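Visitor: A predicted structure for the sequence below; I have some questions about it.
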Amino acid sequence: MKIGDNKLFILSVCLNVVFLLLGTAFVIKKGGVSWVMSKVAPTAAEVQKPPYYFDKTSQFDILPQKEGAIVFVGDSLTDGVEWSELFANSNIINRGINKVTTQGILEMVSSIADDSPSKIFLMVGTNDLDQSVENETTKNNYKNIIEEIQKKSPATKIYIQSMLPINNELNGSKVSSETIVELNTYLKNLSSDYDNCEFIDLYPHFQVNGQMNTDYTNDGTHLNGQGYLLWKEQIQDFVNG
């Protein structure tokens, strides 16, 4: 290989590394550029749903149907504990998915409602904020989630649980406490617009000066055992009632 050809080859390799990330690859030759492969970039919804989402939803699809269950629905905070053991109640099932957004919940909630649960406890939205999803999109998704449940299973009691605070120093997130409080205020007002839907404000119990109390978290976002015990304490009357 001549020196000039070698330089072109190295340049081709370097540029392919960059452009493969964008979904396009090419080869540089003397006298021009040859395009050899391209693919369509993933949609925004696909980017928001990691492989774990599809792993979990496929598991949900094969599990036995359980009508009249109490279902916990949400992201990693919901996914992170064994609710049936925490409440010593075998009628509770967990439909939490790590990193899920409101869009992901909207796409799976119909199958949950098909089983006519007695109660649904919903908490989701942190990943929307982390991924800079437009607030209006998050709000509309919440409305559509509630309406989909009520269309499929009107007798199901829906509990909208407020988003929890985060601790910016621990997790490095730039999501502000004001943004979380604003969304929680919207959720409170939204819940009042629907029959058989109730808002549970968990936020004040977990925050200190707008930040997640470090007694309840190790990373600033997720809960430790004491955090889940506090969560249980705040909702146990709704679960058992």
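Guide: Yes, it's here.
Visitor: going forward, measure contacts between C-alpha atoms and count neighbours the same way
Guide: Will do.
Visitor: Not counting sequence-adjacent ones, nearest residue to the residue most central in space within the chain?
Guide: With distances taken as C-alpha atoms, centre = their mean, Val100 lies nearest the centre of the chain, 2.4 Å away. Among residues not flanking Val100 along the chain, Asp75 sits closest, at 5.1 Å (C-alpha to C-alpha, 6 or more residues apart in numbering).
Visitor: Near that neighbour, how many other residues are there?
Guide: A total of 24 residues lie near Asp75 under the criterion other C-alpha atoms under 10 Å.
Visitor: Pro51 now?
Guide: Per other C-alpha under 10 Å, the neighbour tally for Pro51 reads 10.
Visitor: circling back to that earlier point, the residue nearest to Val100 and Ile3: what is the separation?
Guide: Distance of Asp75 to Ile3, given as C-alpha to C-alpha, to the nearest Å: 55 Å.
Visitor: do the same with Thr57
Guide: From Thr57 to Ile3 the distance is 54 Å (C-alpha to C-alpha).
Visitor: more crowded one of these two?
Guide: Set Thr57 next to Ile3 and count neighbours by other C-alpha under 10 Å: Thr57 wins out with 16 against 8.
Visitor: next, the one to line up against it:
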Amino acid sequence: MSTYSIFALRVFSIALFLIFAGQDQLFGQQTRPGPPDPLRFEEEIAEFEAWDAKNTSPENALLFTGSSSIRFWNTADSFPGYSVINRGFGGSQISDMLHYYDQIIGRYSPSLIILYCGENDIASGKAIYHVFEDYLGLLEQINRDYPQTPVLFISIKASSSRLDQTERFAAFNRMVQAHSRTSRLLFYADLASPLSKNGRPDDSYYREDLLHLNDRGYELWNERFGAFLAQLEENGVFTLRRDE
């Protein structure tokens, strides 16, 4: 598989910005706000470190990381045929993932890295272009440490609690999806569309807060994502299924 170069990432970022720049109402403010304080996650990250200090992490695992959609996903039970590591922490933005990169990504040896990120960033008011730049920065770090490891992005979902952000979420998803076509190491899984009905979020898949998925929502994700994983494995993207 070919790697994705830092230069190519930046060129693609600029090209996408020029394509979408006319949609000012989607991009919001163009000044970059300072990142939120990553220390608000100290306790959650310390729990990851404590677990890792006492346990041996599986080699060639599926590594899930990102915000609450990953944190609340019972990935180990949902995909029993695979070795799984879940390093989601709720409310996180990509800047937090970069700050804690060594604790949530850099210390493992995954066969596939699965990302769900960007939703909280955009909902906080950040311009889509700036969020996409942060995403590229995360890919750059992953590429430096894991130049042959595929990375899969799960599309960020719309929800009734963030209905005003629907178009901005969709625009970000389109940017990431387009970028995923530039490398055989990058993949995009659309798990957002199945959660909508008649162009609006289907609340039956969400908890009472109308933000986080309920059991029914994750059952749908398990079905769709499980099929996607099986297809990737069949195509030789990764090999890690256990025999037991």
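Guide: Right, received. Where do you want to start? What you see is a predicted model, and the numbers here were worked out from it, not measured in a lab.
Visitor: For Gln59 of the first structure, grab the count of nearby residues.
Guide: So Gln59 of the first structure, with other C-alpha under 10 Å, has 10 neighbours.
Visitor: And for Thr185 of the first structure?
Guide: When neighbours are counted by other C-alpha under 10 Å, Thr185 of the first structure registers 14.
Visitor: same deal with Lys66 of the first structure?
Guide: Neighbours of Lys66 of the first structure (other C-alpha under 10 Å): 14.
Visitor: and the longest helix along the second structure, which residues are buried?
Guide: Looking across the second structure with DSSP state H, the single longest helix is helix 215-234. Neighbour counts using 16 or more other C-alpha atoms under 10 Å place Gly217, Tyr218, Leu220, Trp221, Asn222, Phe225, Leu229 of helix 215-234 of the second structure among the buried residues.
Visitor: now swap in stretch 205-215 of the first structure and tell me
Guide: Phe206, Gln207, Gly210, Gln211, Met212, Asn213, Thr214.
Visitor: What of stretch 183-195 of the second structure?
Guide: Using 16+ other C-alpha under 10 Å as the test for burial, stretch 183-195 of the second structure gives Leu185, Leu186, Phe187, Tyr188, Ala189, Asp190, Leu191, Ala192, Leu195.
Visitor: and if you look at stretch 50-61 of the first structure?
Guide: For stretch 50-61 of the first structure, burial by neighbour count (16+ other C-alpha under 10 Å) applies to Tyr53, Thr57, Phe60.
Visitor: Of the residues you listed, which belong to helices?
Guide: Tyr53, Thr57, Phe60.
Visitor: Tell me the residue in the second structure aligned with the second one.
Guide: Thr57 of the first structure maps onto Ile45 in the second structure, with residues paired by TM-score structural alignment.
Visitor: residue contacts, that match?
Guide: Tyr100, Gln103 (C-alpha atoms under 8 Å, 6 or more residues apart in numbering).
Visitor: go with 6 Å
Guide: Counting by C-alpha atoms under 6 Å, 6 or more residues apart in numbering, Ile45 of the second structure touches no other residue.
Visitor: so the residue mapped onto Gly90 of the second structure from the first structure, which of the three states?
Guide: Aligned against the first structure by TM-score structural alignment, Gly90 of the second structure finds its counterpart in Asn98. Here Asn98 of the first structure is coil, with the state taken from DSSP: H, G, I helix; E, B strand; the rest coil.
Visitor: burial of Asn98 of the first structure, as a residue count?
Guide: Neighbours around Asn98 of the first structure, by other C-alpha under 10 Å: 18.
Visitor: okay, now the closest residue to it other than its chain neighbours: neighbour count?
Guide: Using C-alpha to C-alpha, 6+ apart and skipping residues adjacent in sequence, the residue nearest Asn98 of the first structure is Ser76, 3.9 Å away. Using other C-alpha under 10 Å, Ser76 of the first structure has 20 neighbouring residues.
Visitor: Give the aligned equivalent of Ser76 of the first structure in the second structure.
Guide: By TM-score structural alignment, Ser76 of the first structure lines up with Ser68.
Visitor: ditto for Gly210 of the first structure
Guide: Looks like Gly210 of the first structure aligns to Gly199 there (TM-score structural alignment).
Visitor: now that match: how far from Ala170 of the second structure?
Guide: In terms of C-alpha to C-alpha, Gly199 of the second structure sits 12 Å off from Ala170 of the second structure.
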